[in-house]
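Trainee: dropping the sequence and predicted coords here.
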Amino acid sequence: MKNLIRKSVQALDGYVPGEQPQGSDVVKLNTNENPWLCSVEVHDILREIDMAALAKYPDPVCTEVRKVIAENLSVGIGNIFAGNGSDEVLALCIRAFVERDGGSVGFFDPSYSLYPVLANIEDVETRPVALDENFGWQMPDGYESSVFFLTNPNAPTSLLFPKEKVEEFVCSFPGVVVIDEAYVDFASETCMDLATQYKNVLVCRTLSKSYALAGIRFGYCVGDKELIDALYKIKDSYNVNTLTQEVARVALLDHGTMEAITTAVKNSRKLMTEELQALGFDVLPSETNFLWVKPPKPGAKKIFEELKKRNVYIRWFEGDRTGDYLRITVGSDAQTMLLVEALEDILGKGKSDG
């Protein structure tokens, strides 16, 4: 059977998503989903969908939703690519901009763990750049790659890299820089304008986080028309379905709901930060909808395991750089207090055990 499967695929370690536990008693803080409801306009448009339209193929280039994005960002529609989640956009960037013979993909370590998987699928070299002990970065002298994925704010570290430093890197980098802004609506700064200033920059965004629409799988990127046209050449024939296009369109028009959601997340982020610090956690200054924290004894792995026993789900990433930390999604205030109660129980047991 193995001879039917590419050798590189046989050797591949696939992407490992966060668990999706079910049940009303589960406190789910492990996949950076939004605990608040999306725009009511989404509810309305779903009721208005013409069932006959579902018998037809969707618009292959997402014209109407791209018009909304273009107006929101004051860019041309020809500068926008729409995809089946931002993950599709990332995958297409490797296929479009990285030669299989001699090309390479760069990214920070730690960062989004899908990047090396996408590179390995395409049989291209990966060139990770290790972050320092404070999760900051300095590019090595003479560093090159065909594409560099720069997540800003970064995941899982939650930190925002200064725009000035990002721009300095863009100006000196010979390849394509994909600035992944999945969490930018929770941050104090964006690099979107770099996508229109520099021909080697794409800025990628998603509706999964700040729009509370992870289930529809819609993402997009903005950049030079030549780069965007290359992505359209190689995308699947009808890559974004009709329902997703309509839901994305009305959600992107409802600025008020998105702003209310992000404000609520920021407020809950502050509460969770204060509660965890009171328990002795080292909390990095987050500009995302999650926290990257270093817990006290009994340590990250043990706390992760004990929380899971109590139906509280967070993320722990094994490894030298990440193993001492936990990533915790910012949930509702009620979820935060349930997390705190569970942690108080765990830490109390840990102290009594010595």
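Mentor: Received, thanks.
Trainee: make it CA atoms for all contacts and neighbour counts henceforth
Mentor: Will do.
Trainee: longest helix anywhere in this structure?
Mentor: helix 255-278 (DSSP state H).
Trainee: contacts for it next, please.
Mentor: 36, 38-39, 185-186, 210-211, 282-283, 289-291, 330-333, 336, 340 (C-alpha atoms under 8 Å, 6 or more residues apart in numbering).
Trainee: and the next helix-or-strand element following it, what does it pack against?
Mentor: Downstream of helix 255-278, the next assigned helix or strand under DSSP states H and E is strand 282-283. Contacts defined by 3 or more C-alpha pairs under 8 Å, 6 or more residues apart in numbering; DSSP states H and E place strand 282-283 against helix 255-278, strand 290-294.
Trainee: want to compare, so here's the second one:
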Amino acid sequence: MSLFRPNVAAMAPYVPGEQPAPGSKVIKLNTNENPYPPSPRVAEAIRAELDAGTAPGERLRLYSDPKALALRQAASENTGFPVDRILHGNGSDELLAMLMRAFVGEGETIAYPYPTYVLYETLAHQQAARIRMVDFARDFALPKELFGCGAKIVFVASPNSPSGTQYDTDELRRLARSLKNGLLVIDEAYVEFAAQNALCLAQEEPNVVVLRTFSKSHSLAGMRLGLLFGPSEIVAGLWKVKDSYNLDRLAIAAGAASLRDPQWTKANCARVVATRERTARSLAALGLDVLPSQSNFLFARTTSARRAEGAYRFLKERGLLIRYFPLRLLDDGLRISIGTDAEMDALLEALKEYLANGQA
């Protein structure tokens, strides 16, 4: 007999992208990490935190600031948002979990387009919530069925993963205003690689929150840092469901330092975008159907699910990790994170070999 709640016993866990063993010689293009290091100020801030006190690392015996004020103040300076309208999380994933705990009860409904970030489904199952998934069309335009759908929360990743497509701010505003008793969560994990963002909606609309992560543009996936921006009333309510000390001392110092070096982040993102555009052209020249991307990855369709899975396995055998999703509407494609120019050249050469050999 299981001691778990029935919904937890029945659910499948979230499966992250494959992590190669330490020391493995692979080119890792499967989890959308930034190929370039974070600002030098990050390491300086971490060293300063470790060196503070009467002995090296002495301050680690103390709890971190539960309010992460240094991080939130830096975010306020960076965005112009008031500090009391910013909340911190252990990655944006924890902020998604807080939103689910705070707003969605058992049997209540969340909605999102499909395919998108799989964690939304996992979190819904944890809450025993109902899910309304609305299929994207082939061009990944925002489905009209989400408007006025009556869900407690509508999740929209913009740019979306795994497609890389982004949604116009005015369209997202119309969506928010159509949700009379619902919250619109705009997940902007990849927005620093895009031409626009929707952060203004979290200032102007009473039912919109915007999430950001440090894992992509700030090159801090290993520090687990995220931010939520929203109306004061919503942010104040979320403090009730936040873990007390959800960020450690080093993460707070690292995130604040990175936010105070925006030029470094912008330069890294510009390098990634330039490589993305070059890679998209090269993939298209190989005959793949490449979706227009506003993120740090590309989604490229092949002619069949068999061919896409074959390409994934062929590349893996040659030390190139990309992401293949054996799922409805995705199984004919490959999601490819943007690495350095040299890494992308290696990928293109291997993919060219696979396609030239007529591999099935």
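Mentor: Nice, thanks for sending it over. For clarity, every value in this text was computed on a predicted model and none was experimentally measured.
Trainee: TM between them?
Mentor: After superposition, the two chains reach a TM-score (TM-score structural alignment, normalised by the length of the first structure) of 0.96; 350 aligned residues with a C-alpha RMSD of 1.4 Å.
Trainee: narrow the contacts of helix 255-278 of the first structure to those in helices?
Mentor: Checking those against DSSP H, those in helices are 333, 336, 340.
Trainee: include distance to residue 196 of the first structure and neighbour count when you put those into JSON lines, please.
Mentor: JSON lines is the format used below for those (distance: C-alpha to C-alpha, whole Å; neighbours: other C-alpha atoms under 10 Å):
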{"residue": "333", "distance to residue 196 of the first structure": "39", "neighbour count": "17"}
{"residue": "336", "distance to residue 196 of the first structure": "39", "neighbour count": "23"}
{"residue": "340", "distance to residue 196 of the first structure": "44", "neighbour count": "16"}
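Trainee: ranking the helices and strands packed on strand 282-283 of the first structure by burial, who's on top?
Mentor: Most buried of these, by mean neighbour count (mean count of other C-alpha atoms under 10 Å): strand 290-294, with a mean of 25.
Trainee: read off where that one ends up in the second structure.
Mentor: Mapping strand 290-294 of the first structure onto the second structure (TM-score structural alignment) gives residues 297-301.
Trainee: for the matching stretch, the distance to its chain's centre please.
Mentor: Counting by C-alpha atoms, centre = their mean, to the nearest Å, stretch 297-301 of the second structure is centred 16 Å from the centre of its parent chain.
Trainee: mean shift of that stretch relative to the first structure?
Mentor: Per the superposition on the first structure, stretch 297-301 of the second structure and its aligned residues are separated by 0.5 Å on average (mean C-alpha distance after the TM-score superposition for the first structure).
Trainee: over to stretch 270-284 of the second structure?
Mentor: Stretch 270-284 of the second structure sits 1.0 Å off on average (mean C-alpha distance after the TM-score superposition for the first structure).
Trainee: of all the helices and strands packed on strand 282-283 of the first structure, which lies closest to residue 345 of the first structure?
Mentor: Residue 345 of the first structure sits nearest to helix 255-278 of all those, at 13.4 Å, using C-alpha to C-alpha.
Trainee: can you give me the stretch of the second structure that that closest one aligns onto?
Mentor: Aligned using TM-score structural alignment, helix 255-278 of the first structure spans residues 262-285 in the second structure.
Trainee: and stretch 72-83 of the first structure, by the same measure?
Mentor: Using TM-score structural alignment, stretch 72-83 of the first structure pairs with 78-89 in the second structure.
Trainee: now do the same end-to-end measure for that stretch.
Mentor: End-to-end span of stretch 78-89 of the second structure (C-alpha to C-alpha, to the nearest Å): 17 Å.
Trainee: list the residues that contact the nearest residue to residue 86 of the second structure once chain neighbours are set aside.
Mentor: For residue 86 of the second structure, ignoring the flanking residues on the chain, the nearest one in space by C-alpha to C-alpha, 6 or more residues apart in numbering is residue 229 at 4.8 Å. Applying C-alpha under 8 Å, 6+ apart to residue 229 of the second structure gives the contacts 81, 85-87, 199, 202, 209-211, 235.
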